[in-house]
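Asks: no sequence on hand, only this structure:
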């Protein structure tokens, strides 16, 4: 898998998590705070990985 493909895949996963978090916050009853925090943590890790890969490709 090329670096650009990998970054694109991570960006898609990041976007999907963002959408999932938004849905969870709007849901009635909402997900637990712990579950939402875990999703946000995973989203941040993806963002950090994307940034790290972009920097290493330059």
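Replies: Arrived safely. Worth saying up front: this structure is predicted, and the values here are computed from it rather than measured.
Asks: only C-alpha atoms for contact and neighbour calcs from this point on.
Replies: Will do.
Asks: state the distance from residue 15 to residue 27.
Replies: Residue 15 sits 18 Å away from residue 27, going by CA to CA, to the nearest Å.
Asks: now the helices: where do they sit in this protein?
Replies: Taking DSSP state H as the criterion, the chain carries its helices at 3-26, 33-56.
Asks: another one to put next to it:
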């Protein structure tokens, strides 16, 4: 897998997590634990994407 295709896959997963967070926030009974977990995963993906973007610029 090339760096670009890996980065694209991470971006899709990041967008998917964003949508899941949005859906959880719309529920009448918020599941704070689930939302926190999704946000943590989203942040981890963002960190990984930043690292990959830094590698492609070198």
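Replies: All right, it came through fine. In this text, all values refer to a predicted model and were calculated from it rather than measured experimentally.
Asks: before we move on, the earlier item: residue 15 and residue 27 of structure 1: who's more crowded?
Replies: Of the pair residue 15 of structure 1 and residue 27, residue 15 is the one with more neighbours under other CA atoms under 10 Å, namely 15 against 10.
Asks: need the contact list for residue 13 of structure 2.
Replies: Listed by CA atoms under 8 Å, 6 or more residues apart in numbering, the contact partners of residue 13 of structure 2 are residue 45.
Asks: how does it look with 10 Å?
Replies: Listed by CA atoms under 10 Å, 6 or more residues apart in numbering, the contact set of residue 13 of structure 2 reads 7, 19, 41, 42, 45, 46.
Asks: ok, residue 38 of structure 1 next?
Replies: Per CA under 10 Å, 6+ apart, neighbours of residue 38 of structure 1: 21, 44.
Asks: same deal with the one 4 residues further on?
Replies: Residue 42 of structure 1 is in contact with 13, 14, 17, 36, 48, counting by CA under 10 Å, 6+ apart.
Asks: nearest residue to residue 7 of structure 2 in space, please, no chain neighbours.
Replies: residue 49 (6.1 Å; CA to CA, 6 or more residues apart in numbering).
Asks: go ahead and confirm that neighbour touches residue 5.
Replies: No: counting by CA atoms under 10 Å, residue 49 of structure 2 stays clear of residue 5, with 11.4 Å between them.
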